[in-house]
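Q: Next come a sequence and a model predicted from it.
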Amino acid sequence: MRNVFFGTALVLFALLSCRSDEDSIQNIDQILDIYIKNSAGQDLLNAKKNGSFSGYTMTDLFGTIDNAPVNNTLKVTADSLYYIEYIAGARRITLDSVSPDNRTYHSRIALALRRTQNNVTDTINDTLEIQYRWTPSVFEVSKVYYNKNLKFTKQPGSPNVVTIIK
């Protein structure tokens, strides 16, 4: 009798654990691909090309410590274009919370681009601001500003790709 009870309880538990709760799933879309080119279209992140940046660093301006590095990866497409993939890592601060079901957060990142020309290393210091939209159903990149200039606005269903012309 005891085995029948435990067997029935196990089947009931398995059935209850398989139920779907689609309403509580939040879509997270925060991967940002950053391409940097010159006005002629040259990829400036390919360190092997003349005039390109030899390196870069990303630092969290809202970080709890000075010079807090931000996780990122330098990747390359099938067409040999280099880009910075930023997923997360910079601290997000509330920018707007008018409604409890619709909030805006933002992160600020210092982007230092290094270039060596004629044996002289030059560093260009820029700022990247990423704004995020949060609702119970979605957390996504909504806007990206580069040196206070709007460079990206989220379009539904499209990837988060920012191209910066230097």
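A: Received, thanks. Since the model is a prediction, treat every value here as computed from it, not as a measurement. Numbering: from 1, shown residues only.

Q: okay, CA-based contacts and neighbour counts for the rest of this
A: Will do.

Q: who's in contact with the residue found closest to residue 25 once you drop the neighbours it is linked to in the chain?
A: Closest residue to residue 25 apart from its sequence neighbours, by CA to CA, 6 or more residues apart in numbering: residue 137 at 6.6 Å. The neighbours of residue 137, taking CA atoms under 8 Å, 6 or more residues apart in numbering as the test, are 23-27.

Q: this is the comparison structure:
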Amino acid sequence: MRNIVFGILCIVFAVISCKREDDDSLQRIDQILNIYMKSSTNPDLLNSKRAGSYTGYSVNDLLGDKDISPVTIPLKMTTDSIFYMEYISGAKRRKFDSAGTTYYSRMQLTLNKTVNNATQSTLDTIEIRYRNTPLAFQVSQVLYNRKLMFSKDAGAPNSINVVTITK
């Protein structure tokens, strides 16, 4: 009899402790970046089959625990055959301010290109700044080689953030 009462009390306690949260009380996460690269003469610098494009790339987390902290950023393609890098996460974030409302990640991008049968590498930096509020954690700015390439207002709706870098 005690086991039955104990079992019923456990079930009642479990049901009471499970409360339903409203969707408004959840923090939205908005951190996906689609990074496109183009030049004045080449609309897709990430298509390795096009002349003058980059043949490969690698990404290193400059805030990582080690000097070499690779970040995986896959190369994807749109329906109209334009390549882009899709960054979701992977680099460490650090507080940008003491209040903890702004964070940043900093990565080094090594772009390889073949010129006269020799590989040339270009080292660039990407800094992603995030805004953190009780309602949303979202990308607020993207800097490429310290130049602002993307900015998003606070409270803007969730979306895939498109960054186009012209080289």
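A: That came in fine, so what should we check first? Because the structure is a prediction, the values reported are computed rather than measured.

Q: just the strands in the second structure please.
A: Listed in chain order, the strands of the second structure (DSSP state E) span 28-30, 33-38, 56-61, 75-77, 83-87, 94-95, 102-115, 118-132, 136-144, 147-151, 161-166.

Q: need those strands in CSV with distance to residue 49 of the second structure and mean neighbour count, can you?
A: Converted to CSV, those look like this (distance: least, CA to CA, whole Å; neighbours: other CA atoms under 10 Å):
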stretch, distance to residue 49 of the second structure, mean neighbour count
strand 28-30, 32, 17
strand 33-38, 14, 19
strand 56-61, 11, 18
strand 75-77, 13, 14
strand 83-87, 11, 20
strand 94-95, 37, 14
strand 102-115, 11, 19
strand 118-132, 15, 17
strand 136-144, 24, 22
strand 147-151, 26, 14
strand 161-166, 19, 17
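
Q: Output the ones you listed as JSON lines; include the columns distance to residue 3 of the second structure.
A: Output for the strands of the second structure, formatted as JSON lines (distance: least, CA to CA, whole Å):
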{"stretch": "strand 28-30", "distance to residue 3 of the second structure": "43"}
{"stretch": "strand 33-38", "distance to residue 3 of the second structure": "55"}
{"stretch": "strand 56-61", "distance to residue 3 of the second structure": "56"}
{"stretch": "strand 75-77", "distance to residue 3 of the second structure": "58"}
{"stretch": "strand 83-87", "distance to residue 3 of the second structure": "53"}
{"stretch": "strand 94-95", "distance to residue 3 of the second structure": "51"}
{"stretch": "strand 102-115", "distance to residue 3 of the second structure": "52"}
{"stretch": "strand 118-132", "distance to residue 3 of the second structure": "48"}
{"stretch": "strand 136-144", "distance to residue 3 of the second structure": "46"}
{"stretch": "strand 147-151", "distance to residue 3 of the second structure": "61"}
{"stretch": "strand 161-166", "distance to residue 3 of the second structure": "56"}
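
Q: if I line the two up, what does the residue nearest to residue 25 of the first structure land on in the second structure?
A: In the second structure, the residue matched to residue 137 of the first structure (TM-score structural alignment) is residue 135.

Q: Could you check how far that match is from residue 116 of the second structure?
A: 52 Å (CA to CA, to the nearest Å).

Q: So for residue 45 of the second structure, which of the strands of the second structure sits nearest?
A: The closest of these to residue 45 of the second structure is strand 33-38. By CA to CA, the value is 5.1 Å.

Q: Residue 69 of the first structure and residue 130 of the first structure: what is the separation?
A: Where residue 130 of the first structure is concerned, residue 69 of the first structure sits at a distance of 16 Å (CA to CA).

Q: same thing with residue 22 of the first structure?
A: 29 Å.

Q: likewise residue 8 of the first structure?
A: Taking CA to CA, one finds residue 8 of the first structure at 52 Å from residue 130 of the first structure.

Q: need the contact list for the nearest residue to residue 162 of the first structure once chain neighbours are set aside.
A: Sequence neighbours aside, residue 34 is the residue nearest to residue 162 of the first structure in space, at 4.9 Å (criterion: CA to CA, 6+ apart). Residues near residue 34 of the first structure by CA under 8 Å, 6+ apart: 83-86, 161-164.
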